[in-house]
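> Predicted model and sequence follow; I will ask about them next.
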Amino acid sequence: MAASLKDVAERAGVSIKTVSNVVNGTGRVGADTRARVEDVIVELGYRPNVSARSLRHSRSGVIALAVPEIGNPYFAELAELVVKAAEAYGWTVLVDQTESDPDRERLVLQGIRSHLIDGLLFVPRRLTAEDFAARTDTTPMVLLGERLTKIADRVAIDSYAAARAATEHLIDLGRTRIASIGAAESADAVTRGRFEGYRDALLAAGLRPSSRLVIPRKRWRHEDGAEAATRLLSLSKRPDAVFCSNDLLAHGALRAFHDHGVDVPAEIAVVGIDDIAESRFSRPSLSSIAPDKRHIAETAVRLLADRLKADDTPGPREFVTGFHLEVRESTAGQHG
């Protein structure tokens, strides 16, 4: 009976992966260990299955991008940029939607479609560090978003810094009753980071955060922003500015303020995060924190290409991309 990888591994006292690395000339294997494995290969007369190796090392030319919501313009714009960046490598991009459901995110993490794809770009929202530690799938992966684990390469903006910059812009306008829609103190890393940036900007300016002015939202969609803004208008002392955790919430808030006859920005200034295309064309146009989405997409694809090209790429690597504030009518007015 022909010897197998498992037989060689057991005789040499190493893992099957180590034997595979020796046979295929990949990975990092010490000189002494390599020599011992090679001696056992000769001793047992092990012969690699050439056809199986060829099949295993073939590439599909397909990578996956898993995002929470395809219908969210931010992720739609990001997906378009990922597709363009992947074209440079001759790759096709398979886009998947998790709806921020932890079970669906775990399926993505554990490689439910790993037989179809060469690599994965993943925007997790509900997974924990323990979920990542339990990952057994070996498909190369790059994470997009806040730090959850050091198990993989990561590309993101600094949500804390972005929220703080947005809130500081409102403070610089002289606003003192600044509300927050969307962010929460205890939630996923993105939501928590945006709350802390908002809170710390107020504290640094000597303003006391008010729990009545903080409206957390589980979903960040137009209707959630409109409902939250209506609640703020019901307060006996209304806010004079609103920081929204994304642009969809902000556009919903703008609609609610318009419907209630509120002058934006004279009575209430509004700022968001994401700088989606809609923000340039709304009325009033929306001031927003603009992440460098092109750089995020191109960096993530390049990191994945590095992982597919070589097993010994240092890692995990972390890239925090820049952002800037686009000031528009919702804070500066028509002639600001």
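Arrived safely, thanks for sending.
> rest of the way, CA atoms for contacts and neighbours
Noted.
> Can you show me the helices along the protein?
5-12, 16-24, 31-44, 50-56, 73-87, 102-109, 129-133, 159-172, 189-204, 222-233, 247-259, 278-281, 293-309, 329-332 (DSSP state H).
> If you count neighbours, what's buried in the third one?
Translated: helix 31-44. 33-34, 37-38, 40-41 (16 or more other CA atoms under 10 Å).
> tally of neighbours for residue 207?
15 (other CA atoms under 10 Å).
> ugh, wrong one, residue 295
Residues near residue 295, counting by other CA under 10 Å, number 18.
> repeat for the one 5 residues further on
As a burial measure, the neighbour count of residue 300 was computed by other CA under 10 Å and equals 27.
> For residue 314, give its distance to residue 287.
As judged by CA to CA, to the nearest Å, residue 314 and residue 287 stand 39 Å apart.
> With neighbour numbers in mind, choose between those two.
Neighbour count, other CA under 10 Å: between residue 314 and residue 287, residue 287 has more, with 26 against 10.
> unless I'm mixing things up, the more buried one is touching residue 265, no?
No. Under the criterion of CA atoms under 8 Å, residue 287 makes no contact with residue 265, lying 10.5 Å away.
> Please enumerate the shared neighbours of those two.
329-331 (CA atoms under 8 Å, 6 or more residues apart in numbering).
> take the one below as the second:
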Amino acid sequence: MGVSLKDIAKQAGVSLATVSNVVNGYRPVGESTRQRVQRAIDELGYSPNLSARHLRRGRTGLIALAIPELTNPYFAELADVAMREAADLGYTLLMENTAGDRAEELTLLDGAQRHIIDGLILSPVAIGREEVVGRRAQLPLVLIGEGVYDVPYDHIAIDNVAASRTATAHLVGLGRRRIAFVGAPPGDDRQSAHLRIRGYREALAAAGLPFDQRLVAPTEQFGRADGERAMRHLLSLDDPPDAVLGYNDLTAIGALRALTRARVNVPADVVVAGIDDIEEGRFSNPTLTTIAPDKREIGRLAVRRLVARIEGEAGPPTHMQPAFHLVERESTGPAR
């Protein structure tokens, strides 16, 4: 038989209602009484039935995180943080892989799972502001990433313009003058790739360097193979770059592969940097200089804001920008 609240009340010498208030956090309880109840909980090894608690409140205890690419290490690392944070708050996190598909994102946005989940964290890439603002579902929603801005929902994203500007300024500071950007798909200029290109151009302008459209290498996606193809194209130019900034770490790692195969020395001849600080970049050869967003803070904020929305404690929607910092590694110079 499991330990019940009645057992705890007897052990602590308090009423059943007092134990319930401590366990569920319904109303203030004196500190000495709370400690006595907590000691009884610890001594008896009580574990709350979270499913029953959620059901009593008319909830399922399930929340969802919908991302465009589960195989992308950045999203995998972010999901791991979010899953741990959800568990700490008594919720179970479900994963949804939208593959950047518009229909999938709209299905989730309109609450197709509203009878299953209590709330949704969404990283949209195929839908825009109009679809988000016009959603019919009342399911609590938190947005992450840069696909949509200026919407009446909590939104968490780093400052991509500033992040890219910081990375480019680092390359400029190494004395490089022909700096390429790998990863520039067509589309909405609010998306993160275009925001990062803006930061790249701002850093060039601040250094008095001209912007050369030929050094912006487009890619269909943002994977290793895309970065490798783009780098091969850049190397075929009459005046190839002496530095490369990848839209993300994956494209930068692909660029490193192309440079290695072409027997170009990194960092002596070409320096390379990325954005995301995925674990793979710490073990690439050479190790990858990158912009490290605070993924732990992004995951923590997303889950906490969503749970606060679910429990009616969040207040007005807000836009949050977690911190980032430059991590210097071998691809731009001696390991630090």
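Cool, the structure landed. Bear in mind that the values here come from a model prediction, so they are computed numbers and not experimental data.
> re the thing from before, export the shared contacts of residue 287 and residue 265 of structure 1 as TSV, with columns for distance to residue 195 of structure 1 and neighbour count.
Formatted as TSV, those follow (distance: CA to CA, whole Å; neighbours: other CA atoms under 10 Å):
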residue	distance to residue 195 of structure 1	neighbour count
329	24	21
330	21	28
331	20	25
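> Now the aligned partner of residue 202 of structure 2 in structure 1: closest residue in space that isn't a chain neighbour?
For residue 202 of structure 2, the aligned position in structure 1 is residue 200, judged by TM-score structural alignment. Nearest in space to residue 200 of structure 1, with sequence neighbours left out and distances taken as CA to CA, 6 or more residues apart in numbering, is residue 164 at 7.0 Å.
> Can you get me a residue count around the one you found?
Neighbour tally, residue 164 of structure 1, other CA under 10 Å: 22.
> how many other residues sit next to the nearest residue to residue 208 of structure 1 once chain neighbours are set aside?
Closest residue to residue 208 of structure 1 apart from its sequence neighbours, by CA to CA, 6+ apart: residue 202 at 6.6 Å. Residue 202 of structure 1 sits with 21 neighbouring residues when counted by other CA under 10 Å.
> residues touching the residue nearest to residue 200 of structure 1, list them.
Taking CA under 8 Å, 6+ apart as the test, what residue 164 of structure 1 contacts is 194, 196-201.
> how about a markdown table for those residues, with distance to residue 246 of structure 1 added?
Shown next, in a markdown table, are the contacts of residue 164 of structure 1 (distance: CA to CA, whole Å):
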| residue | distance to residue 246 of structure 1 |
| --- | --- |
| 194 | 10 |
| 196 | 15 |
| 197 | 14 |
| 198 | 13 |
| 199 | 16 |
| 200 | 18 |
| 201 | 17 |
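> what's the closest of these to residue 230 of structure 1?
Set against residue 230 of structure 1, the nearest of the contacts of residue 164 of structure 1 by CA to CA is residue 198 (20.5 Å).
> ok, that closest one touching residue 167?
Yes. Residue 198 of structure 1 lies in contact with residue 167 (CA under 8 Å); the separation is 5.7 Å.
> Can you work out which residues contact both of those two?
Between them, residue 198 of structure 1 and residue 167 share the contacting residues residue 243, judged by CA under 8 Å, 6+ apart.
> Relative to residue 260 of structure 1, how far out is the residue nearest to residue 208 of structure 1?
27 Å.
> Next: residue 228 of structure 1.
13 Å.
> who has more neighbours, the two?
A count of neighbours by other CA under 10 Å puts residue 228 above the other of residue 228 of structure 1 and residue 260, at 22 against 11.
> about what we covered before: tally of neighbours for the match of residue 202 of structure 2?
When neighbours are defined as other CA under 10 Å, residue 200 of structure 1 has 19 of them.
> That one and residue 321 of structure 1, how far apart?
From residue 200 of structure 1 across to residue 321 of structure 1, the span is 21 Å (CA to CA).
> How about residue 81 of structure 1?
Applying CA to CA to residue 81 of structure 1 and residue 321 of structure 1 gives a distance of 15 Å.
> Same check on residue 163 of structure 1?
Distance, residue 163 of structure 1 to residue 321 of structure 1, using CA to CA: 15 Å.
> More neighbours: which of the two?
Neighbour comparison, residue 163 of structure 1 and residue 321: the larger count goes to residue 163, with 29 against 16 (by other CA under 10 Å).
> my guess is that one meets residue 199, correct?
No. Contact criterion CA under 8 Å: residue 163 of structure 1 and residue 199 do not qualify, at 9.1 Å.
> related to what we said a few turns ago, mind putting the helices of structure 1 into TSV with distance to residue 178 of structure 1?
Output for the helices of structure 1, formatted as TSV (distance: least, CA to CA, whole Å):
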stretch	distance to residue 178 of structure 1
helix 5-12	63
helix 16-24	56
helix 31-44	63
helix 50-56	57
helix 73-87	25
helix 102-109	32
helix 129-133	33
helix 159-172	8
helix 189-204	8
helix 222-233	11
helix 247-259	14
helix 278-281	20
helix 293-309	27
helix 329-332	13
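> and residue 104 of structure 1, how far is that from residue 121 of structure 1?
As judged by CA to CA, residue 104 of structure 1 and residue 121 of structure 1 stand 15 Å apart.
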